[in-house]
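1. following is a predicted model, sequence given first.
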Amino acid sequence: MTTAPALRALTGLAGTLAAWEALSRSGLVDRAFVPPPSAVTFALADLVTDREFGRHVVSTGLSWMIATTSATVLGVTLGLLLGYLPVLRRVLQPLVEFLRPLPSVTLIPLAIVVLGSDAQTKISLAAFAATWPILITTLHALDEIEPRLVDITRIFHIPRRRRLLWHVLPSIAPFVLTGVRLSTAITLIVLVGTEFLVGGTVGIGQAAYLWGSSAGRMDLVLAVTLLAATANCAVDLALSAAQQRWMPWASRGATA
């Protein structure tokens, strides 16, 4: 029963790759710009054994982890503060709505002036972009908590700290984890984009830029893209498995 969806997904993926391979080899598209999947696979195998590229992977991976962790801490903290303090929420809500849609890549020149062109620039921009989904999901989760359960905890004079640990945090955890899963992709996109645009940085984005602009190796560029997509899928699957394993109440409703 569970293998049928996986087989359908693999069939669709195989069909897409086959069509891509056929178009690249038929001459309908220029192989210099759109190399076939077989060439991209060989390029990916070369990258795996390249020690210099490993340095780029480590830089992007550590920055990804730091930026996602920072965004999670900041987003959950701000979400709890705004959710628990209605006055603060009314005051800061317009600022949040103004900052949330700002494209982080456009802030690169300002970030370079303030922070320089080292790793802290891409980490700060990525954390800035990834904070908002976590903040919004945390606020939404607090709004969805069953009011009667909150009233019961107050009637029995349960201390605020216990209410936070036993009731609020378990209730909002599935929502927050969903926001984190969304933010991991945003963080990776901003990191690679910043590395791509800021010269002299270390990371897979800068490596892809050099291979594409100076060497014309689009097979390596697409291999880097495939590697980043695979890493993000692996992280998302791990977070999804953790949610199913450690938050069984999420499938029955976040406020159950």
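-> Cool, got the structure. Residues are numbered from 1 along each chain as shown.

2. going forward, measure contacts and count neighbours with C-alpha atoms only.
-> OK.

3. pull out the buried positions in the helix or strand harbouring residue 141.
-> Secondary structure from DSSP states H and E places residue 141 in helix 119-144. By neighbour count with 16 or more other Cα atoms under 10 Å, helix 119-144 contains the buried residues 119, 121-142.

4. same question, stretch 101-115
-> Under 16+ other Cα under 10 Å, the buried positions of stretch 101-115 are 104, 105, 108, 111.

5. end to end, how far does it reach?
-> 22 Å (Cα to Cα, to the nearest Å).

6. which residues touch that stretch?
-> 121, 125, 126, 128, 129, 190, 193, 194 (Cα atoms under 8 Å, 6 or more residues apart in numbering).

7. could you rerun that using 10 Å?
-> 116-118, 120-122, 124-130, 132, 189-191, 193-194, 197-198 (Cα atoms under 10 Å, 6 or more residues apart in numbering).

8. tally of neighbours for residue 53?
-> If you count neighbours by other Cα atoms under 10 Å, residue 53 ends up with 18.

9. next one: residue 54
-> Applying other Cα under 10 Å, we find 15 residues neighbouring residue 54.

10. contacts only, for it.
-> 47, 48, 60, 203, 204.

11. what does residue 97 give?
-> Residue 97 touches residue 132, counting by Cα under 10 Å, 6+ apart.

12. from residue 89, how far off is it?
-> Taken as Cα to Cα, the span from residue 97 to residue 89 is 11 Å.

13. over to residue 95?
-> 10 Å.

14. structure two is appended below for comparative analysis:
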Amino acid sequence: MRRRQDLLLGALGVLLALGLCEAVGRAGLVRREYLPPASEVLARALELAGDPLFLEGVGATVRAWALGLGLACAIAVPLGLLLGSVPVVDAAARAVVEFLRPLPSVALIPLVSLLLGSGTETKVALITYASVWPILFNTVYGLGETDPLAKDTLRAFGFGRLSVLLRVELPATAPFIAAGVRISAAVALILAVATEILAGFGEGLGIFIAQAGQATDGTRDVLAGVVWAGVLGLVIDMVLVWGERRLFPWTPEHRGDNPRAAAAR
């Protein structure tokens, strides 16, 4: 019932936003070349669904997103487990991590382009760099939140450090890792589209938006491309939320429990 209410409220919010944009466009409060009515933008977005060239570009963006996010997971999860499990390594790497983390990935486009050329490799490298951090820090944080009693119990029965990590710490950290992947998935999509727009090379949804922005009357196409980016982000998030519910049904947010009520009980 709660999920159904959330879906209804979300749909209502979307309809209100579209209605407001439609009213502003139809009333002439903003010139149509700057803000076309929402109905025209949505019609153009649906029209693009039948354009094979456009869909090929969307596929290129999704492929770069998936490769970058997959590499980020492959790097961040083992590294996070290492940093969270070995305090000496964490202390040694902390300064380097804190130096690299604030660097904006978009600012690295010229350097990465010179090193890797103008292709998918550049997008994947930048997506991977930006997506590593949420997964890495969520993994370290999740290890820190592991129940110490469970770890001490296994140690008392003679289990070694690796067994404790695999049997207790990793399962307890998995929901935190999944939350980091959800955050990184959104970051990866933003970087995929932004890199294409700013770099101006290759193919993808960002290239379509950038080229439409240079056209004389391309505002409608730009907004239609933005709609596609938003829909991709929404679909990705819904799939990841569904996966979390199936894999970790015991967590309070997926049981639908109220954390305050649970604490009171």
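-> Nice, thanks for sending it over. Bear in mind the structure is a predicted one, so any value in this text is a computation, not a measurement.

15. TM value for the aligned chains?
-> After superposition, the two chains reach a TM-score (TM-score structural alignment, normalised by the length of the first structure) of 0.94; 253 aligned residues with a Cα RMSD of 1.6 Å.

16. JSON lines for the contacts of residue 54 of the first structure, including secondary structure, distance to residue 5 of the first structure and neighbour count?
-> JSON lines is the format used below for the contacts of residue 54 of the first structure (DSSP: H, G, I helix; E, B strand; the rest coil; distance: Cα to Cα, whole Å; neighbours: other Cα atoms under 10 Å):
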{"residue": "47", "secondary structure": "helix", "distance to residue 5 of the first structure": "32", "neighbour count": "17"}
{"residue": "48", "secondary structure": "helix", "distance to residue 5 of the first structure": "30", "neighbour count": "13"}
{"residue": "60", "secondary structure": "helix", "distance to residue 5 of the first structure": "33", "neighbour count": "24"}
{"residue": "203", "secondary structure": "coil", "distance to residue 5 of the first structure": "36", "neighbour count": "24"}
{"residue": "204", "secondary structure": "helix", "distance to residue 5 of the first structure": "33", "neighbour count": "28"}
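
17. now those residues as a markdown table including distance to residue 8 of the first structure?
-> Converted to a markdown table, the contacts of residue 54 of the first structure look like this (distance: Cα to Cα, whole Å):
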| residue | distance to residue 8 of the first structure |
| --- | --- |
| 47 | 30 |
| 48 | 29 |
| 60 | 33 |
| 203 | 35 |
| 204 | 32 |
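
18. residue 179 of the first structure: which of those is nearest?
-> residue 60 (21.0 Å; Cα to Cα).

19. enumerate every residue touching that closest one.
-> 54, 66, 119, 122-123, 188, 191-192, 195, 202-205, 228.

20. sorry, back to before: more neighbours: residue 95 and residue 89 of the first structure, which one.
-> residue 89 (18 against 11).

21. mean per-residue distance, whichever strand or helix holds the more buried one versus the second structure.
-> Using DSSP H and E, residue 89 of the first structure sits in helix 86-99. Compared with the second structure after the fit, helix 86-99 of the first structure shows a mean deviation of 1.0 Å (mean Cα distance after the TM-score superposition for the first structure).

22. after that helix comes which helix or strand?
-> Next along from helix 86-99 of the first structure, by DSSP H and E: helix 108-115.

23. mean distance between that next one and the second structure after superposition?
-> Mean deviation for helix 108-115 of the first structure: 0.7 Å (mean Cα distance after the TM-score superposition for the first structure).

24. angle of that helix against helix 119-144?
-> With axes from the mean of the first three to the mean of the last three Cα atoms, to 10 degrees applied, the angle from helix 108-115 of the first structure to helix 119-144 works out at 110 degrees.

25. distance from helix 108-115 of the first structure to the middle of the chain?
-> Distance, stretch centre to chain centre, for helix 108-115 of the first structure: 22 Å (Cα atoms, centre = their mean, to the nearest Å).

26. neighbours of residue 195 of the first structure, how many?
-> Neighbours of residue 195 of the first structure (other Cα under 10 Å): 26.

27. residues contacting it?
-> 60, 117-119, 121-122, 189, 201-209.

28. what distance do you get for it to residue 126 of the first structure?
-> Distance from residue 195 of the first structure to residue 126 of the first structure, by Cα to Cα: 11 Å.

29. find residues that contact each of the two.
-> Counting by Cα under 10 Å, 6+ apart, the shared contacts of residue 195 of the first structure and residue 126 are residue 189.

30. and the residue nearest to residue 175 of the second structure when sequence neighbours are not counted, how many residues sit next to it?
-> Closest residue to residue 175 of the second structure in three dimensions, ignoring its sequence neighbours and counting by Cα to Cα, 6 or more residues apart in numbering: residue 248, at 6.7 Å. Using other Cα under 10 Å, residue 248 of the second structure has 16 other residues around it.

31. surely residue 248 of the second structure and residue 255 touch.
-> Yes: the criterion here is Cα atoms under 10 Å, and residue 248 of the second structure meets it with residue 255 at 9.3 Å.

32. and the residue nearest to residue 175 of the second structure, what does it touch?
-> Counted by Cα under 10 Å, 6+ apart, residue 248 of the second structure has contacts 171, 174, 175, 178, 254, 255.

33. many thanks, I have nothing further to ask.
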